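**Q** Structure for this input, please:
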Amino acid sequence: MLDEELFWNASIEDLSRGYLYDAESEQYICLICKQSYEDGVIYQRESVLLEAKKAIAYHIEDAHTSMFDYLLDMDKKYTGLSEHQKELLQFFKRGLTDKEIVKETGGGSTSTIRNHRFKFKEKEKQAKVFLTIMNVLKNEKEKDNSELINFHKGAKMVDERYAITVEEREKVLKTYFKEGLEGPLDSFPSKEKRKIIILQHIIKRFELNKKYTEKDINTILKSIFHDFATIRRYLIEYGFMDRSKDCTEYWIKN
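**A** Down below sits the predicted model:
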């Protein structure tokens, strides 16, 4: 499952490779599934032994085909690309000429394809300028507590409840986790926005790509709050977790 924070905080270079290097843990980490390879450890792929950096490169290829394909397959709200534009980019990646693309698509003209190439170059320039503007803005300011936090991908009916700033989150967490962020929850809020903040923090106690039984879920939640059933229900209701139809398995929702 995609780790939202890891993925969206990655640099363009890391996104292009599909992984980043975490100096603290000395691990190469996949940005898509969070599979990690420890630096200094030798990994086997079929009959070949690989260093961690090479191993994760092959992991991207084996598990996700390529970052080009993965990124291109993302929803339009992330790429800004139409299905036709995605198809053209696939042709460009294959190195087809304008004439060959016209033949593949069965319509249009070479001048139309050339025009698309030009528009993509212009789009690239605009994206580069915008990224630079945002980078300058980020570097010139101190931590901005008015910045909105990212919400989870499974969020349902996204509205003003999810317009949560860093400052709001920190204030709410401090109020409801009086013994510290790793401690128990003092009380469960009634206001929707506060619920989301609390649930977003609680879900961090669970691991990605792991299946939990209801008993496992209850055990973890009991250490956080006495009314664990309510927390469990809201984690499902707000799209933080999902479960099987017979309620025997639970997992963090992508």
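**Q** switch to C-alpha atoms for all contacts and neighbour counts from now on
**A** Noted.
**Q** In terms of secondary structure, what does the lengthiest helix in the chain contact?
**A** Across the chain, the longest stretch assigned as helix under DSSP state H is helix 110-140. Judged by 3 or more C-alpha pairs under 8 Å, 6 or more residues apart in numbering; DSSP states H and E, the packing partners of helix 110-140 are helix 98-105.
**Q** Check which helices and strands the helix it packs on sits against.
**A** Counting by 3+ C-alpha pairs under 8 Å, 6+ apart, helix 98-105 packs on helix 110-140.
**Q** Show me which positions of the next helix or strand after the helix it packs on end up buried.
**A** In the C-terminal direction, the helix or strand that comes right after helix 110-140 (DSSP states H and E) is helix 166-176. Using 16 or more other C-alpha atoms under 10 Å as the test for burial, helix 166-176 gives 168-169, 172-173, 176.
**Q** Sequence B follows; please return its structure for comparison with A:
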Amino acid sequence: MVISDRFWEAPLEDLKKGYLEEKEQFVCLLCGNQVEKGIIYPQDNTLYEAEKFMNLHIQREHGSVFDYLIGLNKKLTGLTDHQNRLLRLFYEGKNDNEIKQVMEVGSTSTIRNHRFVLKEKERQAKMLLTLMELLKEKDEHAPSLIPPHQTATMVDDRYNVTKEEQEKMLKKYFIEGSKSLKTFPAKEKQKLVVLREISTLFHPKETYAEKDVNEVLKSVYYDFVTLRRYMIEYGFLDRKPDGSAYWLKK
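**A** Just a heads-up that it's a prediction; the model follows:
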């Protein structure tokens, strides 16, 4: 199961914690980092058991689960930029008067109205979540769709791909038994599936020089420049402005 599958399928309580407990380990839902049970982990002259060490990992690497989630693409959160900013200020513990000053709005009643709208959005989300859970028990014909990757720069109908369709696309474009492309697809949906597969060649904890990225991509396809551009455009890779360092986007 890929990291994004764990993320999207995790129960709400696990999402709030930011990690999932499995039989032998704890798995970070935000980046896939794994902490084995039964081991004591040293950090800054302190010893941590596995679950506490996972909490420390989330704090050090992601700030908090809230920080990570609020930073996701608006297509994933469903929040406007204005709502995103408000939630950040609420989370910081600011009162309505302080928020009014920060956002330079007319009165605190405006902030209260925003709180009401967000609460209404929460109620609607709970209703939809319940309906969708009930639907799973009855809808035998619902296709198994591939969830969007967490760092997607845009989410639209390109992500409307079933697992069966994905397998067919991978067989069509990759040489059997390898990660080398026969050709690079022109259609956006197929392009997305191919790029997602290529992203598995990069380690989430590594930082790469441009020449190293090029070497990885050359092993996939001769036009590595095009691959590199699309890997960034689709949110699989990120880089420094001067192109001196690349990494798998988390």
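**Q** sorry, back to before: tilt between the longest helix of structure 1 and helix 98-105?
**A** Counting by axes from the mean of the first three to the mean of the last three C-alpha atoms, to 10 degrees, helix 110-140 of structure 1 points 100 degrees away from the direction of helix 98-105.
**Q** in structure 2, which spans are helices?
**A** Going by DSSP H, structure 2 shows helices at 3-9, 12-17, 50-62, 65-70, 74-77, 81-91, 96-103, 108-136, 163-173, 188-199, 210-218, 224-233.
**Q** Provide the contact partners of the first one at residue level.
**A** Okay, so that is helix 3-9 of structure 2. Residues outside helix 3-9 of structure 2 that contact it (C-alpha atoms under 8 Å, 6 or more residues apart in numbering): 15, 29-32, 147-150.
**Q** excluding its backbone neighbours, what's nearest the aligned residue in structure 1 for residue 226 of structure 2?
**A** Using TM-score structural alignment, the equivalent of residue 226 of structure 2 in structure 1 is residue 234. Excluding the flanking residues, the one nearest residue 234 of structure 1 by C-alpha to C-alpha, 6 or more residues apart in numbering is residue 199, at 7.7 Å.
**Q** Looking at the contacts of helix 3-9 of structure 2, spot the one nearest residue 89 of structure 2.
**A** Distances from residue 89 of structure 2 to these, taken as C-alpha to C-alpha, are shortest for residue 15 (21.1 Å).
**Q** Return the residues in contact with residue 114 of structure 2.
**A** Residues in contact with residue 114 of structure 2 (C-alpha under 8 Å, 6+ apart) are residue 83.
**Q** what's near enough to touch whatever residue of structure 2 lines up with residue 37 of structure 1?
**A** Aligned counterpart of residue 37 of structure 1 in structure 2: residue 35 (TM-score structural alignment). Taking C-alpha under 8 Å, 6+ apart as the criterion, residue 35 of structure 2 is in contact with 25-27, 50-51, 53-54.
**Q** Can you tell me which of those are buried?
**A** Among the contacts of residue 35 of structure 2, those buried by neighbour count (16+ other C-alpha under 10 Å) are 25-27, 50-51, 53-54.
**Q** follow-up on the earlier one: just give me the match in structure 2 for the residue nearest to residue 234 of structure 1.
**A** Aligned partner of residue 199 of structure 1 by TM-score structural alignment: residue 195.
**Q** ok, that match to residue 76 of structure 2 distance?
**A** 19 Å (C-alpha to C-alpha, to the nearest Å).
**Q** thinking again about what came up before, reformat the helices of structure 2 as CSV; add distance to residue 242 of structure 2.
**A** Output for the helices of structure 2, formatted as CSV (distance: least, C-alpha to C-alpha, whole Å):
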stretch, distance to residue 242 of structure 2
helix 3-9, 29
helix 12-17, 35
helix 50-62, 24
helix 65-70, 25
helix 74-77, 27
helix 81-91, 28
helix 96-103, 33
helix 108-136, 39
helix 163-173, 32
helix 188-199, 21
helix 210-218, 10
helix 224-233, 14
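**Q** mind checking which of those helices is nearest residue 245 of structure 2?
**A** Across those, closest to residue 245 of structure 2 is helix 210-218 (C-alpha to C-alpha), at 6.3 Å.
**Q** got a list of contacts for the closest one?
**A** Helix 210-218 of structure 2 is contacted by residues 201, 224-225, 227-228, 243-246 when judged by C-alpha under 8 Å, 6+ apart.
**Q** Which of the residues you listed sits closest to residue 189 of structure 2?
**A** residue 227 (15.0 Å).
**Q** Now do that closest one: how many residues are near it, please.
**A** By other C-alpha atoms under 10 Å, the residues close to residue 227 of structure 2 number 21.
**Q** Next up, the contacts around it.
**A** By C-alpha under 8 Å, 6+ apart, the contact set of residue 227 of structure 2 is 195, 217, 221.
**Q** what's the spacing between the residue nearest to the last one when sequence neighbours are not counted and residue 211 of structure 2?
**A** In this case it means residue 221 of structure 2. Spatial nearest neighbour of residue 221 of structure 2, excluding adjacent residues (C-alpha to C-alpha, 6+ apart): residue 181 at 5.7 Å. Remark: distance between residue 181 of structure 2 and residue 211 of structure 2 (C-alpha to C-alpha) = 20 Å.
**Q** Compare neighbour counts for those two and give me the winner.
**A** Between residue 181 of structure 2 and residue 211, counted using other C-alpha under 10 Å, the more crowded position is residue 181 (20 against 12).
**Q** Which residue, other than its chain neighbours, is closest to the residue nearest the centre of structure 2?
**A** By C-alpha atoms, centre = their mean, structure 2 has its centre lying nearest to residue 150, at 1.9 Å. Nearest residue to residue 150 of structure 2 in three dimensions, chain neighbours excluded: residue 4, at 6.4 Å (C-alpha to C-alpha, 6+ apart).
**Q** Same question for residue 38 of structure 1.
**A** In space, and not counting its chain neighbours, residue 38 of structure 1 is closest to residue 27: 4.3 Å by C-alpha to C-alpha, 6+ apart.
**Q** Structure 2: which residue goes with the one you found?
**A** Under TM-score structural alignment, residue 27 of structure 1 pairs with residue 25 in structure 2.
**Q** mind listing what that match touches?
**A** By C-alpha under 8 Å, 6+ apart, the contact set of residue 25 of structure 2 is 34-37.
**Q** so who does residue 66 of structure 2 touch?
**A** Applying C-alpha under 8 Å, 6+ apart to residue 66 of structure 2 gives no contacts.
**Q** Map it across to structure 1 for me.
**A** So, by TM-score structural alignment, residue 66 of structure 2 is matched to residue 68.
**Q** do you know how far its match is from residue 179 of structure 1?
**A** Distance of residue 68 of structure 1 to residue 179 of structure 1, given as C-alpha to C-alpha: 45 Å.
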